[in-house]
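>>> What shape does this take:
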Amino acid sequence: MRREHAEWSDATFGDIGPVGPLKHLSKEALEAAADPSDPLEWADMQFLLWDAQRRMGISDEFITRAMIEKLEINKSRQWPEPKEGEPRLHIKEQPATVVPEECPAELPYAQVKAAADLYALCWQSGEVVTYTPDPEKATIWLNNYSGTCVQEYVKLERLQEALAGNSPVSPGGWISCSERMPDKGQRVLVCVDFDSSTVTPLVKEAEYTSSTFRIGPNTINTTGKPSVTHWMPVPAAPEPETMNG
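The predicted structure follows:
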């Protein structure tokens, strides 16, 4: 059943990522609450939950571990009467979150900003999602995914200089996508712009496919959100130092 639904969902909706199914799930949940006796509403919710989990690349085992941890958190909470209605309004004072020493709660925002930006870009599905720059979440994500998804976060002083100028080939070697594109198959550095006041641009290595830029499993074009605005050839590796004598 899962496989059949996944094939239908991919053929119908394409690579939309987990956010769409989750938003739709909230709508179906309200409809199910209006008529809990309708089995089709329950089926829709289960399909959407499966779809979001699959598109997020989360295994059943991962969900089970998270459920075990969350159950312990829920058991520690106080749930006063009435217990129906909006749960968020009925949770009393909660035990203080235990934060490991290596992940201080007061970790400066600047220290997790880069991780949060990468977190937004590198989901396996290719979906770009919004994020909350929470130090704990950023650190957990880095610990779990740094081996497969995280690439070096590059500062953008040269790009900012480029954006301030009008030349198609700007200071630092950045080339505007509106003026010229790379050759097909060429590997380049690209600036990924989120058009957001909270998410700064990223510099990533990408391959140009003649119509889009491929970054790992993700593809980004020069329009929409996010989009590639500038590119430059990948710098040559530094020459190895030679030992005298």
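>>> Could you use CA atoms for every contact and neighbour count after this?
OK.
>>> Counting by contacts, list what the helix or strand Q111 falls within packs against.
For Q111, the host element (DSSP states H and E) is helix 109-121. Counting contacts by 3 or more Cα pairs under 8 Å, 6 or more residues apart in numbering; DSSP states H and E, helix 109-121 is packed against helix 135-145.
>>> I'd like the next helix or strand past the helix it packs on.
That would be, after helix 135-145 and using DSSP H and E, helix 157-164.
>>> Tell me which residues of the helix holding Q111 come out buried.
By 16 or more other Cα atoms under 10 Å, the buried positions in helix 109-121 come out as V112, K113, A114, A115, A116, D117, L118, Y119, A120, L121.
>>> ok, residues contacting the helix ranked longest in the chain?
What stands out as the longest helix in the chain, according to DSSP state H, is helix 39-56. For helix 39-56, the surrounding residues in contact (Cα atoms under 8 Å, 6 or more residues apart in numbering) are 2, 5-6, 9, 17-22, 24-25, 28-29, 31-32, 36, 59, 123-125.
>>> structure for this one too, so we can compare:
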Amino acid sequence: MKEQQFNEIIAWQKETFGQATAFSKIEHLKEEIEELAVDVAIDGIDKRLEFADCFFLLFGAAAADGMTYQDICNAIQEKFEINKKRKWGNPDENGVVKHVS
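Take a look at the predicted model:
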């Protein structure tokens, strides 16, 4: 996502959902993740739009909590560098792999 698109989405969210908070967006995100999980499980034709809903809410929550586009990009890069240095375990029964150090 480019910064201009991020800023347009955040401005639209503020105008349309002015009372929403970072917390309320996260609660909504939980619901959208469930919808996404169903679409992924059934290989739904519009699952890409469910991914988009989740991105909108996650980025919107970050912005509502005071993060800018650049803050998000920096945090993603910082966490990526941390994750590259970690040791990772084996997948569990759901295919989830967690770090062990």
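>>> Find the residue at the geometric middle of the second structure.
L58 (3.9 Å; Cα atoms, centre = their mean).
>>> mind listing the helices for the second structure?
For the second structure, the helices defined by DSSP H cover 3-16, 22-41, 47-64, 69-85.
>>> Now find how far off-centre the shortest one is within its chain.
If you compare the mean C-alpha spot of helix 3-16 of the second structure with that of the full chain, they lie 15 Å apart, counting by Cα atoms, centre = their mean, to the nearest Å.
>>> what's the distance between the closest residue in space to K47 of the second structure that isn't next to it in sequence and F51 of the second structure?
Closest residue to K47 of the second structure apart from its sequence neighbours, by Cα to Cα, 6 or more residues apart in numbering: D39 at 5.3 Å. As judged by Cα to Cα, to the nearest Å, D39 of the second structure and F51 of the second structure stand 10 Å apart.
>>> what does Q13 of the second structure give?
17 Å.
>>> Map I33 of the second structure onto the first structure.
Matched to the first structure by TM-score structural alignment, I33 of the second structure sits across from A29.
>>> Please name the residues that touch that match.
Counted by Cα under 8 Å, 6+ apart, A29 of the first structure has contacts E41, M45.
>>> K47 of the second structure now?
L36, D39, V40.
>>> What is the neighbour count of the first one?
By the measure other Cα atoms under 10 Å, the count of residues near L36 of the second structure is 23.
>>> now do the last one
The number of residues packed near V40 of the second structure is 16, by other Cα under 10 Å.
>>> quick one, what contacts it?
V40 of the second structure sits next to K47 when contact means Cα under 8 Å, 6+ apart.
>>> For R77 of the first structure, which non-adjacent residue is closest in space?
Excluding the flanking residues, the one nearest R77 of the first structure by Cα to Cα, 6+ apart is Q94, at 6.1 Å.
>>> what number of residues lie near the one you found?
Q94 of the first structure has 11 neighbours, counted by other Cα under 10 Å.
>>> Aligned counterpart of T68 of the second structure in the first structure, please.
Superposed on the first structure with TM-score structural alignment, T68 of the second structure falls opposite S59.
>>> what's the answer for W88 of the second structure, then?
Superposed on the first structure with TM-score structural alignment, W88 of the second structure falls opposite W79.
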